[in-house]
Every structure is written in structure tokens, then in C-alpha cells.
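>>> dropping a prediction and its sequence here:
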Amino acid sequence: MYKTKKRVFDIIQIGNRKDFISSAFDIFIVVTIVLNLFVTLFQTFDESAPYANVLNVLELITILIFTVEYVLRIWTADFLYPNKPYWKAVLAFVFSLYGLIDFFTFFPYYLPILFPMGAVAFRMFRVIRIFRLFRVNAQYDAFNVIINVLNDKKNQLISSICMILIFMVAASLCMYSLEHEAQPEQFANAFSGIWWSVSTLLTVGYGDIYPVTTMGKVMAIVISFLGVGMVAIPTGIISAGFVEQYTKLRMLAFHSEEHELKFVTSVIPQGHSWCRKKVKEVAFPPQIILVTIIRNGEALVPNGDTVLMENDTLVIGAKHYNGEEYINLKEIIVKQENEWVGKQIKDLDISRQELIVMIRRKNRTIIPNGLTYIKEGDAVVLYSKLKDAD
């Protein structure tokens, strides 16, 4: 059951271009999303009436697919959140952004069955299905840049939006005070001017509600000028965020000290303490960086939320050591006729100035000790001290 569950998780959660089933599933889900959106949009046209039965069947099929996919994602949630108990992992997925999008993609379809009287109202929830396309866009760097900008600037954006809302309420109160006597039907209370203030501050100006008194018109001019500046604040924040994102790499290139890195690889065996942990939860030594993860033949660029899986090959980089005059590292391939074969390291006839620091055996990397046996085909990394450093 564990292997089956793990395989399902790899297919539905981890895109792998070299895995035919995983790639086919991704394509299948994209086609299903597009088909569902096409049905939703086409049903709004009068020309769709002759095909109503076919469209209803297609909608039902796509909804069932979304339902099954959602159930499978809940079933494998403990792989997505490996450091949480199963029920907490399920809750974490259910209340995540993509979990909510997936849920509201199919759940409103079943509501009219339970509440037939609200069938018309429930149809408005179908618009949420379009957000399923975010799952497709999330694989591209351009979409990730947008998400990063919004995350970095969320505090400023929230503050600016609060300022706009406060200003809208203030504008509504002002216009109520100035226009209530002249237009009691249009400005009946303090909140009846909200529609006018929203359309004015956002520079839409529908013209269905407007001031008729002299002071009301003067106030409308002032509010309109202020509205242009207020609305420009979140726009400027987002624009500045994009500029910052795209200049970070240039700043690193022109204002940083360059060091050569050396890379080593290590395979995570089954049952290792790093298995199913997020990268940000692994304590790497200082000046050590995880550069790439090779998973099923595909190179993944990791971030803090990337989950390490068994059999992942980690490409690890570190600052290059420039003391070659003091030490020497060499790799020795142990062949069948080598006298080291079958011996423990403590029994090898090597100099005290030499030390076996690593053994590569097939797909495993071994940090040896004196009791480790040398086997045929081992790649032994031998450290030799040449002379003392000053």
C-alpha cells in the first residue's frame, strides 16, 4: 500500500517529464480543465441549446474527474506535508490555496442536489473553476515572479488597500452630508454614497449617481484628484516589486564576490533522516548549498519548501579550497586483483599521512570508518597530506 500511495503522489503532485504516466496525467488534467471551462462558457450562449445534453454529460464527467483527483490529493497529503500527522497534513492541504481552489472547483456542482432551491445562486461558483489554470501557470518562472512580488509586498499592499477603503467611506460621508437634502433618493444614508465613491475613486465614473449641488461638485473634483493618487499607490508598489525582483540577479552579478564552487553528489537512501523533509528543515553546514535535486532523471531547482524524497540525488556545492599545496585528493577504483578487496580499512597498508574519506559504491556514498570493508568496484577517495601549512 505504501508503494502504491507513493506512486500516486508522484504522479499527481510531482511533475516528471521523463515519467510517461506523470506527464500523461498532467496533460490529461490540463485538457479536462480546458474542456470544463469551454462547457461553462459555451452554456451561456443561446446556440448551445441543441447540445445541452452533451454539455451536461461533459460537465458531469469533468466534475467527477476533479472529485477523484481531490480525493487522491487528500489521500496522499501526508507525503506533501511529511512532518505532520496524517490528519494535520490533510487539514493543511484542504485549507491551502490550491486545496481551496480544487474544492470549490467541483463542490458547488453538488450543492443543487442537496439544496434544489438555490440552484441558480450556486451557479455563480462555477467561475472559481478558472483558477484551476493557476496550477498550469505555477510551473513557469513568470508566474512564480508574480507570486514572489505579492508575497514580498503584501504588507504594503494591505496598508494601501486599507487607506483606499477608509477614503471611500470618508468620501461617501462627505457626499451624503452635501447631497442628502438635494437628492434624498440617491443619497438616502451614509452608505448609499459608497457606490458613487467607489466608481469615482477607481476612475470609472458610470454617471448613474452624481452630485448636483455646487459644494458637492467641488468635493467631487477634489475626491477625483485624490482618487487618482490613491489608486496609483498599490500599482506603484507592485511595479516596484517587479523591478526589485529583476534587479536582484543583476545586483548579485555586479556587486558580489565570486568564488569557485566544487560540487559533490549524494543519494538519499530509504529511511534516511532527511527523507520527506523540506529543504528549509535540513540543517546544512555553513557555506554549503543545495544546488540541484536529480529525481527520476530530471533536475529540479530546489527552494525551501521542496520535499526531499528517497533516492533523490542531491548536488551539493561548497566554496573551493585553494590549499592544493597542502593536501591531495585522489580517487582509486578498486579492481578485482587489488589487495584491498575484502579487507577492513584498519588493516590496509597505507601511510599515516593518508586517509580514506569517502567510498562510492554503486549509487551509494559511504563515509567509512576503520571497520568498513573494501569491495571490488569501490571508488575510494584518498586524502593525502603533502606538507604542513604555515
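Okay, I see it.

>>> please make it C-alpha for all contacts and neighbour counts, starting now.
OK.

>>> toward the C-terminus, what is the element adjacent to the longest helix seen in the chain?
Using DSSP state H, we find that the single longest helix of the chain is helix 214-254. Counting by DSSP states H and E, the next helix or strand C-terminal to helix 214-254 is strand 261-267.

>>> about what we covered before: just checking, what packs against the longest helix of the chain?
If you count contacts as 3 or more C-alpha pairs under 8 Å, 6 or more residues apart in numbering; DSSP states H and E, helix 214-254 packs onto helix 141-152, helix 154-179, helix 194-201.

>>> the inter-axis angle of the shortest one versus helix 154-179?
Read it as helix 194-201. Using axes from the mean of the first three to the mean of the last three C-alpha atoms, to 10 degrees, the inter-axis angle of helix 194-201 relative to helix 154-179 is 120 degrees.

>>> who touches helix 194-201?
Outside helix 194-201, the residues that touch it by C-alpha atoms under 8 Å, 6 or more residues apart in numbering are 168-169, 171-172, 205-206, 209-210, 223-224, 226-228, 230-231.

>>> if we use 10 Å, what do you get?
Contact with helix 194-201 is made by 164-165, 167-176, 186-187, 191, 203-211, 220-221, 223-231, as judged by C-alpha atoms under 10 Å, 6 or more residues apart in numbering.

>>> second structure for comparison follows:
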Amino acid sequence: MKFGSRLCTLNVGGRRFFFPAELMKRLPLSRLSRLQRCVSESELLELCDDYDRDSNEFFFDRHSEAFSFIMLYVQHGKLRFVPHMCELSFYNEMLYWGLESADLQPCCQRRLDHRMSECFVHFFPEERPPRGPWEEPPRGPEGEPRRWLETVRRTFEEPTSSILAQILASVSMLFVVISMVMLCASTLPDWKSAETLDQHRIIEAVCIGWFTAECIVRFLVSRDKCEFVRRPLNIIDLLAITPYYVSVAVTMLTGENSTLQRAGVTLRVLRIMRIFWLIKLARHFLGLQTLGLTLRRCHRQMVTLLVFVGVAMAIFSALAQLLEHGLDPEAGNHDYASIPAACWWVIISMTTVGYGDMFPVTVAGRVLGGVCVVSGIVLLALPITFIYHSFLQTYSELTLRAARRRRRATTQAPTDPY
């Protein structure tokens, strides 16, 4: 495609932008520079939506205001978000024209990072947007396996997608509850007999078999196997299932009554890891999802809180050790003989727990204790407001997401084989 020195017109969302052909070659927008290298109109139409040869006009069905801000970046070298436009939508426009997040100003980069950390959630299965005609599996014999895999995937990943999905979710929750009850009951002295141990092993094997089959099926029907493995809930599933097979293998190799089996501290640790199965309930309970997502979004505030507490512990424990023991090592309070020992008193005082197992006896130590308690209340209260509002926002978002899933499942019910 030979442009010569003619004036090029970019029609972006109905708004025209005029550029000399030579200038388009120098623009830091890879999509426009690639237009100059096209040798046929078919290649040209891969980069734009339409082309008028007579007027040398390129048509792009994109956001015109976002492109105008991108052109301001080309002219002045500073790229900022369009006011009242979603950060992710503007970032999508940037990627379309060939820009990256590094081209944004630092303040806008922070806004984009914060927005992406809120939206790209990997702790829970991603919500699939309503399918359009371009996403429908092909009809006929070729598309039947894909439709079947999609139906199975939604059945296991989206409990509200069909009646069968709700039944499977209920069965999975039942097995989790049974497994937890058996885990707790196995620690009772009355459950140490051979008969009850055999019954416990059978129930445990059935539960593990269900969880293993469920995990394998979900892995086989997942769209992205690497993404499936990286999800925290799936990692927890693996950590909860693996100890059972490890303990069975050790039992088969060492014998039921071997010394290793009787003193198997490692095996007991592995068995107690089954408590992580409770986190599987987060797939079905909105409250646990809200808690997990809130912790994910507020990790910076949580780290800040831990830093506050750590600094306060270092200061108050050193002062407490000095006032209670350091000034008179012989007759001083031996509960505060070291700074690490005083750290325990500081943490239970700052959190207002106060077990009473150790306490200051000097006047100066008691004054310090009062300051420590008040400081703990203030420090713990500082980030609570932000975490509280984040929790409310997360709960609202997940509630709306669940409502959309239920509506989508209802509208698709007539065509859903399940």
C-alpha cells in the first residue's frame, strides 16, 4: 500500500484526525506504524475496521475521547486517564493502539495497579461473562464435545448454573462436614479402639476418593490448565488431599505397628492438614469469599498494621525489660528478664487480651503498661476503617455477581441439558 505524501485521515469513533503520511510513521503507536507497512488492502483491514481508498481514510470503531488523550501524549509526552472513564477501559484502548502501562504517569500507574488488583481475582473462580454469538461452540458434531466440556465445567465451577451443579455442591459440602467431624472425633480417647479406627479409615477413604475425583474432573475440563494449578483454592485442595496418600504410602512401606508409625509426628502433621478442607467451603459460601477477597485487597493495609505492631513491640518490650528487670537484675521482676519475654506481655497488652500470666509491679512499669494499652488501641484502629469499607464493597460486588449468575442460569435453563 503506497501512501506517498497524501494526507491520512483517522476516523476514530466518528471523530476525524488528520496526519501526514510521514508523520504516522514516526508516531509511537505500533498499530499506526504497521499501517504504513501494509502491501495489500486485506492486510490493511486486519489493522483497521474499514478503509476508504479515495479519501485515504481509516476507520476505527474505538473510543474517540480516549484516542484524543493518546494523541495528547504523542504531542506532549504525558499520558493520563480520561476523566470519568474506567481505568481498565482506557488501558484496553492503550493496548489496542500499542501503548503499555509504563507510558502512563506515575499517579495513573498506581490507579491502574490498584484497579487491576481489585478486578483480577484468582482466589476464586473467575466469573464468566455472558456468552455472545462469537463465543458459542460450533454447532454440529464438531462442537458437541466442546459444549459438553463447557457444561461439565460450569456444573463443577458454578454451583448456581443448574440443578445438577447445586446437587454436586451440596454433596461436596456434605463430604467436607463429614470429614471434619471424623477428624475431630478421631482425637477422642474413646475412638482409639480398633473397630472405630477401621470405620474411620473407611469413611476417610470415601471422602478422599470424592475430593480426588472432583479435583481431577475440574482439572480435565478447565479452560487453562496452568491457571487452574495457580489458583489458591486448587492449591489448598492439593495440600489437603496429598497427605492422605502420603500417610497410606508410609503405612504400606513401614507397617502398621512400626516404630515410625507409632512415633509418626510427620504423619500426624500431615493428617491435621486436612483441616484445610474447610476452606473448600469458600466455593459455596459468600461470607468466606468476602473474607478472602477482602484480605487480598487489603494486604497493604494489613502489612502496615503488622509494621505498626512490630515497631511498638520493639519499643515497649525494651522499655518494659529495662524498668522491670534491667535497673535491678537481682531483685527485679524475672518475668521480664529478656526483651523477647517482654514481647509477649506487650502483644497481649496491645490487643487488650491481658492473660494476667505476667504483669509489671513497679510504678514506672504500670505507667508504661497503660501507655502500651492505649497505643495498641490507637494503632489497631487506624487501618480498621479502610478494611471495613473494603469488606462492605467486596460483599456488595460478590452479591451482585452471584445475582447475575443466577439470572443467567435462569435464562439459559430451557436450553441447558441439566
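Right, received. Where do you want to start? Source: prediction; values computed, not measured.

>>> hang on, the earlier thing: most packed of the helices and strands packed on helix 214-254 of the first structure?
Each of these was assessed for mean neighbour count using mean count of other C-alpha atoms under 10 Å. The highest is helix 194-201, with a mean of 22.

>>> against the second structure, where does that one fall?
Using TM-score structural alignment, helix 194-201 of the first structure lines up with residues 343-350 of the second structure.

>>> next, the mean deviation of that stretch compared to the first structure.
Comparing stretch 343-350 of the second structure with its match in the first structure after superposition yields a mean distance of 1.5 Å (mean C-alpha distance after the TM-score superposition for the first structure).

>>> off-centre distance for that stretch?
Put simply, stretch 343-350 of the second structure sits 32 Å off its chain's centre (C-alpha atoms, centre = their mean, to the nearest Å).

>>> which residues of the second structure fall in strands?
All strands of the second structure, identified by DSSP state E, fall at 7-12, 15-20, 50-52, 57-60.

>>> how about the first one, aligned to which bit of the first structure?
What that stands for is strand 7-12 of the second structure. Residues of the first structure offer no counterpart to strand 7-12 of the second structure, counting by TM-score structural alignment.

>>> mind giving me the packing neighbours of that strand?
Judged by 3 or more C-alpha pairs under 10 Å, 6 or more residues apart in numbering; DSSP states H and E, strand 7-12 of the second structure is in contact with strand 15-20, helix 21-26, strand 50-52, strand 57-60, helix 64-76.

>>> again, only using 7 Å
Under the contact criterion of 3 or more C-alpha pairs under 7 Å, 6 or more residues apart in numbering; DSSP states H and E, strand 7-12 of the second structure touches strand 15-20, strand 57-60.

>>> would you list the strands of the second structure in JSON lines and tack on distance to residue 145 of the second structure and mean neighbour count?
Converted to JSON lines, the strands of the second structure look like this (distance: least, C-alpha to C-alpha, whole Å; neighbours: other C-alpha atoms under 10 Å):
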{"stretch": "strand 7-12", "distance to residue 145 of the second structure": "40", "mean neighbour count": "19"}
{"stretch": "strand 15-20", "distance to residue 145 of the second structure": "45", "mean neighbour count": "14"}
{"stretch": "strand 50-52", "distance to residue 145 of the second structure": "36", "mean neighbour count": "15"}
{"stretch": "strand 57-60", "distance to residue 145 of the second structure": "36", "mean neighbour count": "20"}
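
>>> just put those in TSV and tack on distance to residue 41 of the second structure.
Shown next, in TSV, are these (distance: least, C-alpha to C-alpha, whole Å):
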stretch	distance to residue 41 of the second structure
strand 7-12	15
strand 15-20	19
strand 50-52	8
strand 57-60	11
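
>>> do you know how far the nearest residue to residue 192 of the second structure once chain neighbours are set aside is from residue 118 of the second structure?
Closest residue in space to residue 192 of the second structure, ignoring its immediate chain neighbours: residue 186 at 7.3 Å, by C-alpha to C-alpha, 6 or more residues apart in numbering. Residue 186 of the second structure is 41 Å from residue 118 of the second structure, where distance means C-alpha to C-alpha, to the nearest Å.

>>> could you do residue 149 of the second structure as well?
Applying C-alpha to C-alpha, the value for residue 149 of the second structure to residue 118 of the second structure is 29 Å.

>>> swap in residue 297 of the second structure?
Computed with C-alpha to C-alpha, the distance linking residue 297 of the second structure and residue 118 of the second structure is 6 Å.

>>> can you get me a residue count around the aligned residue in the first structure for residue 365 of the second structure?
Counting by TM-score structural alignment, residue 365 of the second structure lines up with residue 216 in the first structure. Here the count is done by other C-alpha atoms under 10 Å, and residue 216 of the first structure has 18 residues near it.

>>> my guess is residue 216 of the first structure meets residue 179, correct?
Yes. Residue 216 of the first structure lies in contact with residue 179 (C-alpha atoms under 7 Å); the separation is 6.5 Å.

>>> nearest residue to the match of residue 365 of the second structure in space, ignoring adjacent ones along the chain?
residue 178 (5.6 Å).

>>> repeat that for residue 20 of the second structure.
residue 7 (4.6 Å).

>>> so the one you found touches residue 23, yeah?
No. Applying C-alpha under 7 Å, one finds residue 7 of the second structure not in contact with residue 23, separated by 9.7 Å.

>>> how about the helices in the stretch 151-300 of the second structure?
Applying DSSP state H, counting those that start in this stretch to the stretch 151-300 of the second structure gives helices spanning 163-185, 194-221, 225-230, 232-254, 259-262, 265-272, 286-297, 299-321.

>>> format those as TSV; extra columns: distance to residue 11 of the second structure.
TSV is the format used below for the helices of the stretch 151-300 of the second structure (distance: least, C-alpha to C-alpha, whole Å):
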stretch	distance to residue 11 of the second structure
helix 163-185	48
helix 194-221	43
helix 225-230	38
helix 232-254	45
helix 259-262	76
helix 265-272	64
helix 286-297	40
helix 299-321	43
